[in-house]
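> here you go, sequence then predicted model.
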Amino acid sequence: MTFIWFAIAGIYTAILSLTIAPNIAGIIQKLLIIIFLYSVTVFLARLSVGFVTLYGQKAF
């Protein structure tokens, strides 16, 4: 998961330093935000499943 976040940060930084058309840069930035939010959602879902599993093991 951290690899994806660092890759997104690298691509975002590269986009800021490149001279490309603003509309293309905007589209790429929106895609990166979507990918980032999806990865955070997956991370939080896995974390909550882990907590529920841990609680279930201790409760029984």
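Perfect, I can see it now. Numbers count the residues shown, from 1 in each chain.
> rest of the way, CA atoms for contacts and neighbours
OK.
> contacts for stretch 14-24?
Ala25 (C-alpha atoms under 8 Å, 6 or more residues apart in numbering).
> what separates that stretch from the chain centre, distance-wise?
When distances are taken as C-alpha atoms, centre = their mean, to the nearest Å, stretch 14-24 is centred 21 Å away from the chain's centroid.
> put this beside the first:
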Amino acid sequence: MADDHRWTTLPGNLPWLTPEFICAIWESAAFSIACLLEELQAGLNALPAGQREAVITQGFW
């Protein structure tokens, strides 16, 4: 993290978009998406069979 990334420095000596920062944002986004998908799957699995069949017959699934 102590590498010199002069090409990513904004005016005022503010480092931005360093490779470390980009990797951290990418990892946070991937982790958040995985958690949201698990929550969505758990919610869909909690539907009773009758409601699931009604949704499928109406074309929403």
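Structure received. Quick caveat, the model's predicted, so the values are computed rather than measured.
> quick one, helices of structure 2?
19-45, 49-57 (DSSP state H).
> and the angle from the first one to helix 49-57?
Interaxial angle of helix 19-45 of structure 2 relative to helix 49-57 (axes from the mean of the first three to the mean of the last three C-alpha atoms, to 10 degrees): 110 degrees.
> helices and strands around helix 19-45 of structure 2, which ones?
Under the contact criterion of 3 or more C-alpha pairs under 8 Å, 6 or more residues apart in numbering; DSSP states H and E, the helices and strands touching helix 19-45 of structure 2 comprise an empty set.
> in structure 1, what stretch matches that helix?
Mapping helix 19-45 of structure 2 onto structure 1 (TM-score structural alignment) gives residues 26-52.
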